[in-house]
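**Q** Provided below are the primary sequence and the corresponding predicted coordinates.
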Amino acid sequence: MIQRAAYKALEEHLSSRHITVITGLRRVGKTTALRFLLDKIAHQNKLYLDFEKAENRLLFNQTLYGDIELGLQALGLNLQAEAVLALDEIQLVPNAPSIIKYLYDTYSVKFLLTGSSSYYLKNHFTESLAGHKRIFELFPLDFREFLLFKGYQSSQFEPFRQKPYFPIYYQTFKKEYEEYVRFGGFPEVVLAATQPDKTAFLKDIVNAYIELDIKLLSDFKVSDDLYRLCQLLAAHTGSLLDTVKLSSILGINRNKINEYLSLFEYTYFIQRIPAFTRNKDRELSLKKKVYLADTGLLSVLAQVSSGQVFENAIALQLARLGSVQYYQRKTGQEIDFVLDQTIAVEVKETPTPYDLRVLTQRATKLDLTTTWLVGLTAPGSEFRDWYWGGSLLPG
């Protein structure tokens, strides 16, 4: 099994009495992470239940806790001894938090849970399990994990992490990074052998997200409207969010649009980036930019330019490195991203010395002393004062 970056912290939490909760978008690898943890349990008094199976939901939907206890014992879990209970897709059983709390308080059970949405977990677990859980967020693969999934060794790419353009590194991994930008980082998409398979998986993920997760987690019933909004957000990735315009185009009430957007963000489908300003009061009034949570999803939802796809990819990569903002003046001058309020980042498909000069001038006016000009394709000159997107690996 390929170890993901989150596994180390997850494994360390196994020794904690607190509940381990893994959340994230559908099919980012939560079940695989759960099985990884179960394999690390030395004793055999452990049980895995997948709530996508009706019989397991039926067990936890019983009225009497005693019947649930008997059911767990019938499945081989000894509640009188130290035990581990792994529950997959807990959002499918609305009363799961109260049952988990009862078993947690009554027996020496270590719980390992997965759920497809922070929206559900944060709202339903806040009271009943407050102080008894730790939530771990799992995202699509970053480019470092992508390369590991492709069979490369970390020693081949770690020396170039967050370093300026290096020709040999670029030439070695250029095709891999282009695939990563185009199809994103869902594990099964990365491992799919053909492009049609990758596209089919991505379409299935979008449909399952809207038809299963969103309908389950909310009272939104109009899936056509939700899908149209997803497409519109994809088409405008990297643009300022204008809810009035979205409302006009879709014919949906502005307040409902805001509810949809909040739910999309809570369920990891979109990422909203705030404006960079030294005036905190003004920051609240400025519009945010929107990016999709995976460039593969972007590719199946809308026909956008390669520059938009690349910018979306960099937005996601930077989010793994720290806090991300954008800068834009009324005059139109802008800096694509500001990382941790210290690094000015400009994204160009093919970077040039002129791009670097403009970025440096704008960054200097904002007292940003560090600049990253990030590119996708190497220019035909000897210019090397830029960062290839494939080098923006997390630490």
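**A** Received it, and whenever you're ready, just let me know what you need. Owing to the predicted nature of the structure, the values given are computational and were not obtained by experimental measurement.

**Q** For the rest of this, base every contact and every neighbour count on C-alpha atoms.
**A** Will do.

**Q** Off-centre distance for the host helix or strand of residue 207?
**A** For residue 207, the element it lies in under DSSP states H and E is helix 195-208. What separates the centre of helix 195-208 from the centre of its chain is 17 Å, taken as Cα atoms, centre = their mean, to the nearest Å.

**Q** can you pull the buried residues of the following helix or strand past that helix?
**A** Where DSSP H and E defines the elements, the next helix or strand beyond helix 195-208 is helix 215-217. For helix 215-217, burial by neighbour count (16 or more other Cα atoms under 10 Å) applies to 216, 217.

**Q** Show me where the stretch 101-250 of the chain has its helices.
**A** For the stretch 101-250 of the chain, the helices defined by DSSP state H, counting those that start in this stretch cover 118-124, 143-149, 167-183, 187-191, 195-208, 215-217, 223-235, 243-250.

**Q** Equivalent analysis for the stretch 251-395 of the chain, please.
**A** 254-266, 280-285, 295-301, 306-319, 353-365.

**Q** try this one next to it:
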Amino acid sequence: MIKRNIVSKILPWIGKQKIIILKGSRQVGKTTLLNVIKEKILGKDKQAQVAYLSADDIDNAPFFSSPDALETYLKQLYGFPDKYIYLLIDEFQAISQAGLFLKNVFDRHKGNLQIIVSGSSSLAITKNSEFLTGRAINFDIARISFLELFNYAGQTEAKIISLGDFKEIGLFYRTFSGRLNLLFQEYITFGGYPEAVAAKKAEEKKVILESIVKVYLEKDVINFLKVENITAFNQLLRILAAQAGNLVNARELSNTLNISINTLNKYLEILQGTYLFDLIRPFSTNPRSEISKMPKAFILDLGLRNYLLKNFDYLEPERGALAENFVYLALLEQYGKDQINFYRKLGGSEIDFVIDRGRGKTLCEVKYRSQVGEPLAFKNFSKKYGGFKLNKLVITKDLVKEENGVHYLPVVMLPFIRLEE
């Protein structure tokens, strides 16, 4: 089994008077995580009562028809409420008025029941969250990270290295560069869906990715979210996949797809809300200015990108774009979307990523080649925003060095580095 780093963050909340919500795309391993949580609970107390129900299963629909029906089920099978119950619910967004339902159950029985749920649509989860304010703790479940893939492939547990420890960074890279580069090629080709990662053959991985897309379109897009113009939606998927890392021009896209701006914005919201793409905003000290400018799109799984573009083989010309998207995923793992922006000025000055650390900013530029110097945009940013403490980072193909306050790191090393010194 692939060890997930998120587990150590979830476990301290077990047994607390909080609903635990695991959010993430279909097939990222949320059900597996629920089973891991169950094993951890039973490992600590073999007599613990753990109930599991999938709200996606039509056979379980009667148990979710009302809080009373669920309580009756738990009473008959698990001795509730005399016994404390851990209730695990998979795909909880399938419950009618899920937020209100969970609120009612929680408020009645929070002293002898903990509810742990998974959900595949942040749109539905957000809609239901108003009922769960103060009652729930949320965890975003991503696909397998490159760090997790490295540990799984080598049956090791690599330690995170501080950016300030360049001697250790260089030693780690020299020791593992062969393995890192092989895994990088695999990761940017087939991505991080757990089932695809575990599959041994390339053709198996492709079939798995095809299945994931088909289930997503059928269950989430058509059946659950009721998207009617599926042709335009599919075209948008492929356009964004081909242009990952580029600006999203809403008017241009709406004209290309022959749909209204409102419909396009709805589709973009769906793609973000179902964990396929992120849109990040340009850096600005004026929040109003930041919102009004065009965002950049990044896909949240590179295997998914290659499936949508029907290209798993000839990726060399796209290495720069793939490396930039890979860097975004690594930064997302460490910082979260809300802290990541990009910098772009009318004069052409650009920085791929600006990480917001309050009074400090990390500037990150991706240059997927072996020889590179400090980007001019770093100097321009320093002049314009001299009041910030700046951390400067250039992501390269294989260059490791520190020069004039700029850190140069191979792209494969970023997931192993703690950027805060």
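**A** Okay, I see it. Being a predicted model, the structure only gives us computed values, none of them experimental.

**Q** circling back to that earlier point, return the most buried member of the helices of the stretch 101-250 of the first structure.
**A** Sort these by mean neighbour count, taking mean count of other Cα atoms under 10 Å, and helix 143-149 sits at the top with a mean of 20.

**Q** Just to be sure, residue 3 of the second structure is in a strand?
**A** No: per DSSP: H, G, I helix; E, B strand; the rest coil, residue 3 of the second structure lies outside any strand segment and is coil.

**Q** if I look at it, how far off is residue 281 of the second structure?
**A** 32 Å (Cα to Cα, to the nearest Å).

**Q** okay, these two: which has more neighbours?
**A** Using other Cα atoms under 10 Å as the criterion, residue 3 of the second structure and residue 281 rank with residue 281 on top: 24 against 15.

**Q** who are the neighbours in contact with that one?
**A** By Cα atoms under 8 Å, 6 or more residues apart in numbering, the contact set of residue 281 of the second structure is 290, 291, 293, 294, 295, 296, 340, 341, 342.

**Q** Which of those residues are conserved in the first structure?
**A** Retained in the first structure: 290, 293, 294, 295, 296, 340, 341, 342, out of the contacts of residue 281 of the second structure (criterion both residues aligned by TM-score structural alignment, their matches' Cα atoms under 8 Å).

**Q** In ChimeraX, how would I select just the buried ones from the residues you listed?
**A** Of those, the buried ones go into a single ChimeraX selection, burial set by 16+ other Cα under 10 Å:
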select :290,294,295,296,340,341,342
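
**Q** Can you flag which of the kept ones among the contacts of residue 281 of the second structure belong to strands?
**A** If you go by DSSP state E, these have 296, 340, 341, 342 in strands.

**Q** what do we get in the first structure for the first one?
**A** Looking back up the chat, that one is residue 296 of the second structure. The alignment partner of residue 296 of the second structure in the first structure, by TM-score structural alignment, is residue 289.

**Q** Leaving out chain neighbours, which residue sits closest to its match?
**A** Spatial nearest neighbour of residue 289 of the first structure, excluding adjacent residues (Cα to Cα, 6 or more residues apart in numbering): residue 240 at 4.4 Å.

**Q** and that neighbour, what pairs with it in the second structure?
**A** Residue 240 of the first structure maps onto residue 247 in the second structure, by TM-score structural alignment.

**Q** what does residue 275 of the first structure give?
**A** Residue 275 of the first structure maps onto residue 282 in the second structure, by TM-score structural alignment.

**Q** how much space is there between the residue lying closest to that match once chain neighbours are set aside and residue 365 of the second structure?
**A** Leaving aside its chain neighbours, residue 282 of the second structure sits nearest to residue 342 (4.7 Å; criterion: Cα to Cα, 6+ apart). Distance from residue 342 of the second structure to residue 365 of the second structure, counting by Cα to Cα: 10 Å.

**Q** who touches both of these two?
**A** With contacts defined as Cα under 8 Å, 6+ apart, the residues shared by residue 342 of the second structure and residue 365 are 351, 352, 353.

**Q** ok, the spatially closest residue to the last one that is not a sequence neighbour - contacts?
**A** Spelled out, it's residue 353 of the second structure. Sequence neighbours aside, residue 342 is the residue nearest to residue 353 of the second structure in space, at 4.3 Å (criterion: Cα to Cα, 6+ apart). If you count contacts by Cα under 8 Å, 6+ apart, residue 342 of the second structure has them with 280, 281, 282, 283, 350, 351, 352, 353, 354.

**Q** Out of these, list just those in strands.
**A** Short answer: those in strands (DSSP E) are 280, 350, 351, 352, 353, 354.

**Q** and the corresponding residue of the first structure for the fourth one, what does it touch?
**A** Under the alignment (TM-score structural alignment), residue 352 of the second structure pairs with residue 336 of the first structure. Neighbour list for residue 336 of the first structure: 326, 327, 344, 345, 346, 347 [criterion: Cα under 8 Å, 6+ apart].

**Q** Any chance of a markdown table for those residues, columns distance to residue 15 of the first structure?
**A** Converted to a markdown table, these look like this (distance: Cα to Cα, whole Å):
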| residue | distance to residue 15 of the first structure |
| --- | --- |
| 326 | 40 |
| 327 | 43 |
| 344 | 41 |
| 345 | 40 |
| 346 | 43 |
| 347 | 43 |
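
**Q** between the residues you listed, which is nearest residue 222 of the first structure?
**A** Checking the contacts of residue 336 of the first structure against residue 222 of the first structure with Cα to Cα, the nearest one is residue 326 at 32.8 Å.

**Q** related to what we said a few turns ago, farthest pair within the contacts of residue 342 of the second structure?
**A** 280 and 350 (14.4 Å).

**Q** Give me the more crowded residue out of the two.
**A** Comparing residue 280 of the second structure with residue 350 by other Cα under 10 Å, the one with more neighbours is residue 280, at 23 against 18.

**Q** gap between the more buried one and residue 246 of the second structure?
**A** Taking Cα to Cα as the measure, residue 280 of the second structure falls 10 Å from residue 246 of the second structure.

**Q** joint contacts of the two?
**A** Counting by Cα under 8 Å, 6+ apart, the contacts common to residue 280 of the second structure and residue 246 are 296, 297.

**Q** what's the closest non-adjacent residue to residue 340 of the second structure?
**A** Looking at residue 340 of the second structure with Cα to Cα, 6+ apart, the closest residue is residue 355, at 4.7 Å.

**Q** what sits against that neighbour?
**A** Contacts of residue 355 of the second structure by Cα under 8 Å, 6+ apart are 335, 339, 340, 341, 361, 362, 363, 364.

**Q** Run a quick neighbour tally on the residue nearest to residue 384 of the first structure when sequence neighbours are not counted.
**A** Excluding the flanking residues, the one nearest residue 384 of the first structure by Cα to Cα, 6+ apart is residue 165, at 5.6 Å. A count of nearby residues for residue 165 of the first structure, using other Cα under 10 Å, gives 21.
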